[in-house]
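Engineer: Requesting a structural model of the entry that follows:
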Amino acid sequence: MSKVLDALWRAIGYCFMPRVIFLSMLPVLLLGTVSTALAWFFWEPAAAAMTALVVDAPLLGDAIAWLDTWTGGVLRHVIGPLLLLVAVVPVLIIAALLLVSALMAPTLIGLVGRRRFEALERRGPLAWWRALGWTLGSIGAALAALVLTLPLWLIPPLALLLPPLILGWLTYRVMAHDVLAEHADAAERAALLREHRAPLLAIGVTCGYLGAAPSLIWAFGVLALPMAPLLLPVYVWLYTLVEVFAALWFAHYMLAALDARRQAAPVLQPLRVEIEPVDGVPMPGAPALPSSASPSASSSSSSLPNPPLLP
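Structural biologist: Take a look at the predicted model:
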C-alpha cells in the first residue's frame, strides 16, 4: 500500500509540471473540437429521439407518465437529455483514454523514466500491432460489459458503481500495458501484471471513479442539461486530466516495481572448479612428455651396453 501511495503523490506532483500541462492541451483540443461540433449539430435531435424512444416504450412510458405527474411535467423534458448524457459520457472517457494513451503516454513514461529510473534498461519495445491489439481487445471487452450491464443502471446504487468499475478496469488494462511495453520484456510483463494485479486494479478503479466525478454534475444539475453543448469542452478537459494523472500514477508504480524486481533477481556468477594435480597424471592443458623423455625410457637406455667401435 505504501508503494501505491508513494506513486500517487509523485503523480500529483508531476501533474503540475508545465510540460505535462502543455501536453494535456493536445487531446483537449482534438476531442473538445470534435465533441463540441457533434453536440452543436446533433444534440437536440438526439435528445428528442431519446425522449420519444423512452416515452413510447410499453413499460417505461407508463412509469415515466406516472412520475411526470409528480414532477410537474419536468421529467418528460429531462429524461431524454439525461439518458443521452449517460450514453455519451463513457464514450468521451474512452476517447480521452485512447488519445492520452496514443499521444501522451510515451512522453509521460519517458519523463518518469529519465527523472527516476535513468539506469533502468529498456528491453522493449513491444510490436505496435500487439499493443494495438491489446488496447482494442480491452476496449471491446469494456464496451461489451457496459452494454450487458445497461439494464442494471436503472437501479440507482448500481448506476453509480458499475460504470466506474468497468472504466477503471479498462484504464488498468491499457495504462499498465503501455508502461511496460517499452521497458520490460514479455516474461517481465506477464509476471508483473500477475503479481501486482490487485494494486493495479485498485489504481484503475480509483481513476475510474475520478473520471466519473464530473458526470455527477450532469446527473444532479438539471439546469446544466440545456447547456451541455457549451459545457462539453470543460468536461473533456477534466476527463483528459484524469487520464493524464492515471498514466503518471501507473508509470511511477510500474517502473518502480520493475526496477525492484530486477534488483532482487539473483546474479549468476561463473562456476570455477579447481583441479588438484595427481602424481603421474598430467594436468589438463599441459603438454604430455614424450615417451623418449620418460624416466623409465632413460633408465632402460642407460642400462644397455655401448655398441663396439668399428675399426
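Engineer: going forward, measure contacts and count neighbours with C-alpha atoms only.
Structural biologist: Fine.
Engineer: who touches stretch 187-199?
Structural biologist: With contact meaning C-alpha atoms under 8 Å, 6 or more residues apart in numbering, stretch 187-199 is reached by 1, 4, 176, 177, 180, 181, 257, 258.
Engineer: at 10 Å what do you get?
Structural biologist: 1, 3-4, 123, 172-173, 176-177, 179-181, 183-184, 200, 203-205, 253-254, 257-258, 261-262 (C-alpha atoms under 10 Å, 6 or more residues apart in numbering).
Engineer: just the buried members of those?
Structural biologist: Buried subset of these (neighbour count, 16 or more other C-alpha atoms under 10 Å): 4, 172-173, 176-177, 179-181, 183-184, 200, 203-205, 253-254, 257-258.
Engineer: So which of these sit within helices?
Structural biologist: 4, 172-173, 176-177, 179-181, 183, 200, 203-205, 253-254, 257-258 (DSSP state H).
Engineer: What sits closest to the residue nearest the centre of the chain if chain neighbours are left out?
Structural biologist: In the chain, the C-alpha nearest the mean C-alpha coordinate belongs to residue 175, at 1.7 Å (C-alpha atoms, centre = their mean). Excluding its sequence neighbours, the residue lying closest to residue 175 (C-alpha to C-alpha, 6 or more residues apart in numbering) is residue 247, at 6.0 Å.
Engineer: how about this one, so we can line them up?
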Amino acid sequence: MPLASAGSRLMFDAFWRAAAYCFRPRVMLLSVLPLIVMLVALGGWSYFFWSGTVATMQHWVETIGWLRTVFSWFGSSSTGGFAAGIAPFVVLILITPVAAVVALLVIALLMTPALVNMVTEQRFAQLAKKKGMGLVTSVLWALSTSAVAIVAFIVTMPLWLIPPLVLIVPPVIWGWLTYRVMSVDALADHASKAERDTLLQRHRWPLLLMGIISGYIGIAPSVVWASGMVFTIGFVVLIPIAVWIYAITFAFSSLWFIHFCLAALQQLRIENGEPGVPLPENHPVVLDKADGVLLPDAGEPK
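Structural biologist: As a prediction, this is how the structure comes out:
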C-alpha cells in the first residue's frame, strides 16, 4: 500500500476513534485537570497583571502618531476613548496564543500519559515499550518547541491584520506545534528514537494536517473566550467554559495523535518483521463495560 494511502487511512481511522473516546467518562474527568490548572494560572495572572497590562497597552495606543492623525481628520484631538476600548482586546489577542500553548503543555504533562495508557490497554496491549524518550527529555522537547511557536506567533502578528492570512498563518503555526509535541508524547513510551524519527519523517504531512485541523477546531473556544470579554456580565461563566472546551478539544487532538502514532508504529514493526499484533482488517464496535459506552475497538478476543 502506498505510504500516502496508508497515512490517510490511519488518519481517518484515528479520527473517529478519538471522537468516540472523548465521550468516555474517564476522558471527561481528565479534561477537568487542565481546566483547574489553567483557571488558577490565568486567574492569578489576571489578578496581578490584567489592569497594569491593559493600562500599558492603552497608553501605547494613545501615543501612536498615525492614529492621532487619523482622529484629527475627523475633528477629534484625543484617542483616549478609542484606546480605552481597544486595549483589552489587544491584550486578549496577545495572551490567547500563550494561554493555548500553556494548555497544550498542561495536557502533554497531565493528560497525554493517562490517555496513552488508556489506548494501550484497549488496543495495543502487546506492543512492546522501548522507552525512546524519558520524562525530562519530553518536557524539554515540549518547552523548546513551544518557545519556537511563541516566537513564530509574535513575529507573524502583523500578518494577522491581513484578512486571508489571519485564517492561515496562526493555524499553520499551531498545527506544527501540535504535531511536534503530541506525536512525540504519543510515541515516548513505545517507540525507540530511530522508530520515532522514521515515523515523523514518513507521516509528516498527515501529522501536520492533523495539527492544522486541531488548530481550526481550537478556534471555537477562542470565540467563547472573546465573548466573555465582550459580555462582561457572563465573564465568570464563559471563560471557564472556554477553558474547558480548550481542554476537551486538546484531549481529542491528543487521542487522535495517540491512535495514529501507535497504529503507525505497530505497522512499522510488522514491516520490519518484529513481534507484534497485526492490525485487524475490520474494526467492529465493542462495548467498554467499565465506561458503559460504545467504543470503536477490536482489541477484545472473541
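Engineer: Contact partners for residue 273 of the second structure?
Structural biologist: With C-alpha under 10 Å, 6+ apart, residue 273 of the second structure has these contacts: residue 267.
Engineer: Okay, and it sits in which element?
Structural biologist: In this structure, residue 273 of the second structure is located outside every helix and strand according to DSSP states H and E.
Engineer: any idea how far it is from residue 189 of the second structure?
Structural biologist: Here the criterion is C-alpha to C-alpha, to the nearest Å. By it, residue 273 of the second structure lies 20 Å from residue 189 of the second structure.
Engineer: where do the strands sit along the stretch 151-300 of the first structure?
Structural biologist: Taking DSSP state E, counting those that start in this stretch as the criterion, the stretch 151-300 of the first structure carries no strands.
Engineer: Enumerate every residue touching the aligned partner of residue 153 of the first structure in the second structure.
Structural biologist: Aligning on TM-score structural alignment places residue 153 of the first structure opposite residue 160 in the second structure. The contact partners of residue 160 of the second structure, taken as C-alpha under 10 Å, 6+ apart, are 153, 166, 167, 168, 169, 170.
Engineer: And the fourth one, how close does it get to residue 15 of the second structure?
Structural biologist: Distance, residue 168 of the second structure to residue 15 of the second structure, using C-alpha to C-alpha: 22 Å.
Engineer: Equivalent analysis for the fifth one, please.
Structural biologist: According to C-alpha to C-alpha, residue 169 of the second structure and residue 15 of the second structure sit 24 Å apart.
Engineer: Who has more neighbours out of these two?
Structural biologist: residue 15 (20 against 17; other C-alpha atoms under 10 Å).
Engineer: That one: what's it in contact with?
Structural biologist: 9, 21, 210, 252, 253, 255, 256, 257, 259, 260.
Engineer: Buried by neighbour count, from these: which ones?
Structural biologist: The buried subset of these (16+ other C-alpha under 10 Å) comprises 21, 210, 252, 253, 255, 256, 257, 259, 260.
Engineer: so what's the aligned residue in the first structure for residue 26 of the second structure up against?
Structural biologist: Under the alignment (TM-score structural alignment), residue 26 of the second structure pairs with residue 19 of the first structure. Residue 19 of the first structure is in contact with 107, 108, 111, counting by C-alpha under 10 Å, 6+ apart.
Engineer: cool, residue 210 of the first structure as well?
Structural biologist: 164, 168, 204, 238, 239, 241, 242, 243, 245, 246.
Engineer: Can I get those in TSV including distance to residue 68 of the first structure?
Structural biologist: Below are the contacts of residue 210 of the first structure laid out as TSV (distance: C-alpha to C-alpha, whole Å):
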residue	distance to residue 68 of the first structure
164	29
168	35
204	38
238	33
239	33
241	38
242	36
243	38
245	41
246	41
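Engineer: Make a PyMOL selection of whichever of the residues you listed turn out to be buried.
Structural biologist: Provided next is the PyMOL selection string for whichever of the contacts of residue 210 of the first structure are buried by 16+ other C-alpha under 10 Å:
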select buried, resi 164+168+204+238+239+241+242+243+245+246
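Engineer: The residue nearest to residue 222 of the first structure when sequence neighbours are not counted: what's it in contact with?
Structural biologist: Computed as C-alpha to C-alpha, 6+ apart, the closest residue to residue 222 of the first structure that is not its neighbour in sequence is residue 78, at 7.3 Å. Shown in contact with residue 78 of the first structure (C-alpha under 10 Å, 6+ apart): 47, 51, 222, 223, 225, 226.
Engineer: If any of these are buried, put those into a PyMOL selection.
Structural biologist: The PyMOL command for the buried members of the contacts of residue 78 of the first structure (criterion: 16+ other C-alpha under 10 Å) is given here:
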select buried, resi 47+51+225
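Engineer: Specify which member of the contacts of residue 78 of the first structure is nearest to residue 139 of the first structure.
Structural biologist: Nearest to residue 139 of the first structure, judged by C-alpha to C-alpha, of the contacts of residue 78 of the first structure is residue 47 at 25.8 Å.
Engineer: Isn't that closest one up against residue 87?
Structural biologist: No - between residue 47 of the first structure and residue 87 there is no contact under C-alpha atoms under 10 Å: 11.2 Å.
Engineer: which residues are common contacts for these two?
Structural biologist: residue 81.
Engineer: which position in the first structure aligns with residue 61 of the second structure?
Structural biologist: In the first structure, residue 61 of the second structure lands on residue 54 (TM-score structural alignment).
Engineer: so how many other residues sit close to that match?
Structural biologist: Residue 54 of the first structure: 18 neighbours (other C-alpha under 10 Å).
Engineer: what's the mean deviation for the helix or strand where it lies versus the second structure?
Structural biologist: Assigned by DSSP H and E, residue 54 of the first structure belongs to helix 18-55. In this overlay with the second structure, the average offset of helix 18-55 of the first structure from its partner residues is 1.9 Å by mean C-alpha distance after the TM-score superposition for the first structure.
Engineer: Please report the distance of the counterpart of residue 133 of the first structure in the second structure from residue 167 of the second structure.
Structural biologist: Mapped onto the second structure by TM-score structural alignment, residue 133 of the first structure lines up with residue 140. With distances taken as C-alpha to C-alpha, residue 140 of the second structure is found 30 Å from residue 167 of the second structure.
Engineer: can you check residue 48 of the second structure too?
Structural biologist: For residue 48 of the second structure, the distance to residue 167 of the second structure - C-alpha to C-alpha - is 32 Å.
Engineer: again with residue 203 of the second structure
Structural biologist: Taken as C-alpha to C-alpha, the span from residue 203 of the second structure to residue 167 of the second structure is 24 Å.
Engineer: can you check residue 106 of the second structure too?
Structural biologist: 25 Å.
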